[in-house]
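Engineer: The sequence and its predicted three-dimensional model are supplied below.
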Amino acid sequence: MKNLHLLAMTGALSLAVLSTPALAETNPGGFYAGVSLGYQSTDMDWKTERTFEPNGNLIAPFSDPTESLDDSDTSYGLFTGYNWVVGQGKWVLGAEFSALMGDASDEIRNRIPGLGDPDSNPTSFSEVETDDLALGLSFRGGYMVNNNTMVYSSLGVSQLEVETTSTCPADTNVCNPADGLQRFSDDERMTGWTLGFGAEHFLSDNLVLRAEYRHADYGDFDFTAIPAQSGSSFGADATIEVVRQTLEVGAAYKF
């Protein structure tokens, strides 16, 4: 349902761009820079791969080892790039660098997946969050459907910082109460691929409006959610899979 909502919004925005009255023919080639405003949805699926006794021996998980986390937020971005016009002026090739600001976070309030009793009190809990800044580099291919409007697709790479935190508030299920509250964090800058499509319309030789949908898959982040510690805590090794979808509208100035 979330994907359909994003695609529907992208289609509506693209139609609005395409329906803008055409002006005199413009040249899409050259340098450009702009700003964007959008909506992003981030899925962060947790899976605990192994659970351990405090002495380090493998054991079967004693709660569900999986959890789906997600968050949605407004995004703000800057982008700059260069276009080359080929094929008698109808085809456009380009490269673009972008910086997208917008964080995401979600938490599992009653357990560390695979460990602990969700019905106990107090109980352990977990949180996953992403950094405010995602950096991307993409290559674009576009087609001029009329003198002033281009539809395009893009393929690229993006980097995003992801942090996980697992907390034991002195419970008896995961951590030894005698050690007090324990908190364990891990983080990684993840690199993934992006795929997007959109439309741009030239309001003048220099001013461009755009609407774009982008899908980013950052793959898996393997980490230790909580280390097995003799006499202190059970342990768990886990994986987070991060996927982000972004819908943006933007304005650019072509030099």
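Structural biologist: Happy to help now that I have it.

Engineer: C-alpha only now, for contacts and for neighbours.
Structural biologist: Fine.

Engineer: neighbours of residue 119, just the number please.
Structural biologist: If you count neighbours by other Cα atoms under 10 Å, residue 119 ends up with 9.

Engineer: the strands in the stretch 101-250 of the chain, which residues?
Structural biologist: Ranges of strands in the stretch 101-250 of the chain, per DSSP state E, counting those that start in this stretch, are 104-108, 125-144, 149-169, 181-202, 207-226, 235-254.

Engineer: quick one: contacts for residue 47?
Structural biologist: By Cα atoms under 8 Å, 6 or more residues apart in numbering, residue 47 lies in contact with 65, 66, 67, 113, 238, 239, 240.

Engineer: this is the comparison structure:
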Amino acid sequence: MHALIRTTAVAAGLVVTAGMAQAADIYTPPPEVIPVVPTIDWTGFYIGAHAGYGWASGDGTTSYRPNPAAFGANPFSASTDLDGFLGGVQGGFNWQSGGFVGGVEADISWSGMDGSERVAPLSLFGGPAVPGWFQNQSGDIDWFGTVRVRAGFLATPEMLLYATGGLAVADVSYRTFTSFTPAPPFQYGASASETATGWTVGAGAEWAFAPNWSVKAEYLYFDLGDLDYVAPPRAPNPPFAVTQSFDTTGSIVRVGVNYRFSSY
């Protein structure tokens, strides 16, 4: 009797187990689908601020009127090194297509780049240097701005590597004082300032550390063209004058932070 009961219980258990297995084969719930939310969207307008350091060279050429032979002095070339800190603001627009990001950016910086140089002694035309003959020259860049295109690729969804280039604009000033003493006792001084325009190229990297925030590091090379002027004599000495020409080129390294208005 007991054996019959045990046999019946085992058989019932097998039937229940088989039924559960068959039910499991009939319906298996699908895995839960978790939506993927993008971590960064580069498309959209942005604004930001930056700070950095710049160094430039004012490659100067000095000559004389009506000509060096009549003036009695040799023309010469001498550079003035300009360097200093800078900082400002930027804004732009990015457009993303897959791993490509392109756009346009404009920025403006206050600049502390300046410097001075003393050239001495100057020399007679076709002759030796003359003690006491010298030229003092100095220059500065008070502000610096660019309007550039940017194009690059995403090394990761959060890391943009890009090249950039476009228009460079700056307030550039130079001053010179040329002295021929004690003989002849003539001195020539002048200054000039202009809003110089030129070009710039560079490269950078930008890392998006939050959905709307990023930090960047950037290098730019720039060429602001020539600034030419004439220094007349401090005492009447027609037709003599000293001519100056400065070609300004340089580099900037800077870091910055951007806030993007894009959203998803």
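Structural biologist: Everything's here; your move. Treat the numbers as computed from the prediction; the structure is a model and nothing was measured.

Engineer: ok so, going back, JSON lines for the strands of the stretch 101-250 of the first structure, including distance to residue 38 of the first structure and mean neighbour count?
Structural biologist: Listed next are these as JSON lines, based on distance: least, Cα to Cα, whole Å; neighbours: other Cα atoms under 10 Å:
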{"stretch": "strand 104-108", "distance to residue 38 of the first structure": "14", "mean neighbour count": "19"}
{"stretch": "strand 125-144", "distance to residue 38 of the first structure": "14", "mean neighbour count": "19"}
{"stretch": "strand 149-169", "distance to residue 38 of the first structure": "17", "mean neighbour count": "20"}
{"stretch": "strand 181-202", "distance to residue 38 of the first structure": "13", "mean neighbour count": "19"}
{"stretch": "strand 207-226", "distance to residue 38 of the first structure": "9", "mean neighbour count": "21"}
{"stretch": "strand 235-254", "distance to residue 38 of the first structure": "4", "mean neighbour count": "21"}
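
Engineer: Need those in TSV (columns: distance to residue 84 of the first structure).
Structural biologist: Formatted as TSV, the strands of the stretch 101-250 of the first structure follow (distance: least, Cα to Cα, whole Å):
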stretch	distance to residue 84 of the first structure
strand 104-108	35
strand 125-144	10
strand 149-169	13
strand 181-202	15
strand 207-226	16
strand 235-254	13
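
Engineer: residue contacts, the aligned partner of residue 257 of the second structure in the first structure?
Structural biologist: Using TM-score structural alignment, the partner of residue 257 of the second structure in the first structure is residue 251. Residue 251 of the first structure sits next to 34, 35, 36, 207, 208, 209, 210 when contact means Cα under 8 Å, 6+ apart.

Engineer: ok now do the closest residue to residue 232 of the second structure other than its chain neighbours, which residues does it touch?
Structural biologist: Nearest residue to residue 232 of the second structure in three dimensions, chain neighbours excluded: residue 241, at 4.8 Å (Cα to Cα, 6 or more residues apart in numbering). For residue 241 of the second structure, the contacting residues are 64, 65, 66, 188, 230, 231, 232, 233, by Cα under 8 Å, 6+ apart.

Engineer: right, and residue 123 of the second structure touches residue 132 too?
Structural biologist: No - between residue 123 of the second structure and residue 132 there is no contact under Cα atoms under 8 Å: 10.1 Å.

Engineer: Mind checking which of the two has more residues around it?
Structural biologist: Taking neighbours as other Cα under 10 Å, residue 123 of the second structure and residue 132 compare with residue 123 leading, 19 against 14.

Engineer: Apart from its neighbours in sequence, what residue is nearest the more buried one?
Structural biologist: Nearest residue to residue 123 of the second structure in three dimensions, chain neighbours excluded: residue 129, at 3.7 Å (Cα to Cα, 6+ apart).

Engineer: before we move on, what about residue 182 of the second structure?
Structural biologist: Excluding its sequence neighbours, the residue lying closest to residue 182 of the second structure (Cα to Cα, 6+ apart) is residue 132, at 6.8 Å.

Engineer: what's the answer for residue 47 of the first structure, then?
Structural biologist: Excluding its sequence neighbours, the residue lying closest to residue 47 of the first structure (Cα to Cα, 6+ apart) is residue 66, at 4.4 Å.

Engineer: Now do the same for the one you found: its match in the second structure.
Structural biologist: That one, residue 66 of the first structure, aligns with residue 77 by TM-score structural alignment.

Engineer: among the strands of the stretch 101-250 of the first structure, which is nearest residue 26 of the first structure?
Structural biologist: When the strands of the stretch 101-250 of the first structure are compared by Cα to Cα, strand 181-202 sits nearest residue 26 of the first structure, at 7.3 Å.

Engineer: and the angle for that closest one with strand 207-226?
Structural biologist: Strand 181-202 of the first structure runs at 160 degrees relative to strand 207-226, counting by axes from the mean of the first three to the mean of the last three Cα atoms, to 10 degrees.

Engineer: returning to what we had before: if I look at the match of residue 66 of the first structure, how far off is residue 53 of the second structure?
Structural biologist: 26 Å (Cα to Cα, to the nearest Å).

Engineer: Give me the number of neighbouring residues for the match of residue 66 of the first structure.
Structural biologist: Using other Cα under 10 Å, residue 77 of the second structure is surrounded by 13 other residues.

Engineer: Report the contact partners of it.
Structural biologist: 59, 60, 61, 62.

Engineer: Nice, that's everything, thank you.
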